[in-house]
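Peer 1: just coords:
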């Protein structure tokens, strides 16, 4: 038996309860969790914005120690420190073969499997493949990657989503160049990672936007040179901070139609807007045909930071070891499993950065 946070139905509160995990089968790994980040995607799964087979153990950003491995697993062994990879690439679909592993068509097929049972025998699914809101989990071998040298096991949980997403959004999706001006919308866990990545990219002006004035200190510690409290004037405020032109790049980490529209309007003619936040299917963004022509801006989506974890984790670890990237600075609350509902409430209220479940 292990303790886990179970979502039984959309909109219901998570229940922390005992579950029964099997021993790893062929091609599987059992991991004892050290830490798990509470991501906005977990909230989106719980409220139905994103679909997931239920009942499920949520949590997709985690790190831990290998307990045991199944037949055929050779790249990790018991005792190894690992990061959970919630979106592993199959290596065989069209997207994988052309190098777009973040768009792998098979990446989330594991979420439909049964990976555990409740004490009364009810089958449980692993939310987003890895079921990190638990003391231990059993995952496919391709869902674990070695923790890079020089990164603490607890902090390594953040590499599994927030940091790969934020760093990749800057360096792979938006392709921020040295000297450019960048505005980041949303100063949560991903937003803070994005701000640090923008600083690493050498942006000349780094503008953070959030609805909460209390986020300013967090944003400036992450690298923001300016802070704007979101309002109807946000686009004008950003233009005023960028010579009247608008930012070269906007990165939206909220996932709301109004914020996406404001991010677009905050960029200069020829500017680039990258959308990282996950919005609902009913969130509609409108542009006129004339403004698309006139402003010549680009708008792009971004999945998992357009990252390849196997390629990017060693690079990110290099920034951590050099002191350019501070993983611990993303965390504003360290909690246990029972603290996850309150962490969800803080996200809804726009409070804090990343909450980290520490086992």
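Peer 2: Arrived safely, thanks for sending. Remember, it's a predicted structure, so these values are computed and weren't measured experimentally.

Peer 1: Please count neighbours and contacts with C-alpha atoms only from this point.
Peer 2: Fine.

Peer 1: start to end distance for stretch 250-268?
Peer 2: Start-to-end span of stretch 250-268 (Cα to Cα, to the nearest Å) is 10 Å.

Peer 1: Looks like residue 17 contacts residue 5 (just checking).
Peer 2: Yes: applying Cα atoms under 8 Å as the test, residue 17 and residue 5 come out as touching, 6.5 Å apart.

Peer 1: Now do the shared contacts for those two.
Peer 2: Counting by Cα atoms under 8 Å, 6 or more residues apart in numbering, residue 17 and residue 5 have no shared contacts at all.

Peer 1: Neighbour count for the two, which is higher?
Peer 2: Applying other Cα atoms under 10 Å to residue 17 and residue 5 shows that residue 5 carries more neighbours, namely 25 against 15.

Peer 1: Check the secondary structure at that one for me.
Peer 2: strand (DSSP: H, G, I helix; E, B strand; the rest coil).

Peer 1: Ok, residue 290 next?
Peer 2: Assignment for residue 290 (three-state DSSP): helix.

Peer 1: any idea how far it is from residue 296?
Peer 2: From residue 290 over to residue 296 (counting by Cα to Cα), the distance is 10 Å.

Peer 1: Name the residue in the two with the higher neighbour count.
Peer 2: residue 296 (14 against 9).

Peer 1: ok, the residue lying closest to the more buried one once chain neighbours are set aside - how many residues close by?
Peer 2: Once flanking residues are discounted, residue 296 sits nearest to residue 270: 4.9 Å by Cα to Cα, 6 or more residues apart in numbering. By other Cα under 10 Å, the residues close to residue 270 number 15.

Peer 1: And here is the other one:
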């Protein structure tokens, strides 16, 4: 099918934030037609990552309001911008929340999760035209899109730098998780923590991201894999995904890890809690052995300047490592196709982790349910 030109603004509905803290409001918005290197996508599914909820709570602040959140998503291409080879109307697509230009220092070194285009993620503007926008209110007010995506909308205009083509037989409801949750969690274990066969690994926070960190650590060969979460439902799910033990608190997990390591502690600990605090990092550092690694995956509040209450001597004398992890240190253009094949072969569990789907109009309720511990991953289903 040949690309279909679009010359007029496209009306759609979206969940919009007018400020943080605040609540998503369903509004009518207008989309510009896709330009060169852009796609108009009809959304089918969007994952409800807690990172988007941080804008509702005020823990994260957007560069511009009004602002459309949603950075996990999958859908069907409805129009292709001029001068955009390789894409056709009807293509199925999943988004990578971090775009990759393929030209910057980081992309050229294979570290596409650190692509320089990432500077636009919270600004809401486009990548290519000096801060332009593709979404507007009916009065002409520009609307930002998180990560240049804004998947909490029935339709969106995105750059092909953020798009990865999918085979049409793949279920988009599950595939949308590949855009953030899967790689962020899996990569935090495999790439950032460098879990090895025989390791004692702690995953602190067993929700949407932690469930994939658990799967990644199990795949990498962790012998003792300890999940930590105060919610019993999530602990039970963690055990079904490969965790060998589950506890409600990091203190219990740390004591158990020491009991299995002659008092040394875990080889690595991965932080996937909902809202990161300095005390979480400190507790994880205390739980690992000398020369162990703590991976920080969770998002901390933008206004949190409390620091990490750790004695610096613990780093030098115990040779411990604190490792940040953006998108699991993944290369999405290589890793997402790999994850798809693992899913096809039954070696990556996605289906059961979509706990419930919601219509767009129930997005506030969906996040309330997630905050209450009722969902592993909630998904907005648009059709």
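Peer 2: Arrived safely. Every value quoted in this text rests on a predicted model; they were computed, and no experiment measured them.

Peer 1: show me what contacts the residue mapped onto the residue nearest to residue 296 of structure 1 from structure 2?
Peer 2: Using TM-score structural alignment, the equivalent of residue 270 of structure 1 in structure 2 is residue 291. For residue 291 of structure 2, the contact set (Cα under 8 Å, 6+ apart) comprises 267, 318-321.

Peer 1: make it 10 Å
Peer 2: Taking Cα atoms under 10 Å, 6 or more residues apart in numbering, we find residue 291 of structure 2 in contact with 267-268, 315-321.

Peer 1: all strands of the stretch 101-250 of structure 2, in order?
Peer 2: 135-136, 142-145, 155-159, 163-166, 200-204, 224-228, 245-247 (DSSP state E, counting those that start in this stretch).

Peer 1: Of the ones you listed, which is nearest residue 42 of structure 2?
Peer 2: Evaluated with Cα to Cα, the strands of the stretch 101-250 of structure 2 place strand 155-159 nearest to residue 42 of structure 2, the distance being 4.6 Å.

Peer 1: and the closest one, how far from structure 1 on average?
Peer 2: Following the fit onto structure 1, the mean deviation recorded for strand 155-159 of structure 2 is 0.7 Å by mean Cα distance after the TM-score superposition for structure 1.

Peer 1: Quickly note the distance from the match of residue 270 of structure 1 to residue 316 of structure 2.
Peer 2: 10 Å.

Peer 1: now swap in residue 169 of structure 2 and tell me
Peer 2: For residue 169 of structure 2, the distance to residue 316 of structure 2 - Cα to Cα - is 52 Å.

Peer 1: and what of residue 40 of structure 2?
Peer 2: From residue 40 of structure 2 to residue 316 of structure 2 the distance is 52 Å (Cα to Cα).

Peer 1: More neighbours: these two, which one.
Peer 2: Legend: neighbour count by other Cα under 10 Å for residue 40 of structure 2 and residue 316, higher for residue 40 (25 against 12).

Peer 1: Return the set of buried residues in stretch 11-19 of structure 1.
Peer 2: Within stretch 11-19 of structure 1, the residues that count as buried by 16 or more other Cα atoms under 10 Å are 14-16, 18-19.

Peer 1: Let me know the closest of those residues to residue 234 of structure 1.
Peer 2: residue 14 (35.9 Å).

Peer 1: What residue in structure 2 is paired with that closest one?
Peer 2: Residue 14 of structure 1 maps onto residue 24 in structure 2, by TM-score structural alignment.

Peer 1: cool, and residue 220 of structure 1?
Peer 2: By TM-score structural alignment, residue 220 of structure 1 lines up with residue 239.

Peer 1: on that earlier part again, just to be sure, the match of residue 270 of structure 1 is in a helix?
Peer 2: No: assessed with three-state DSSP, residue 291 of structure 2 is strand; it does not lie in a helix.

Peer 1: No further questions, thank you.
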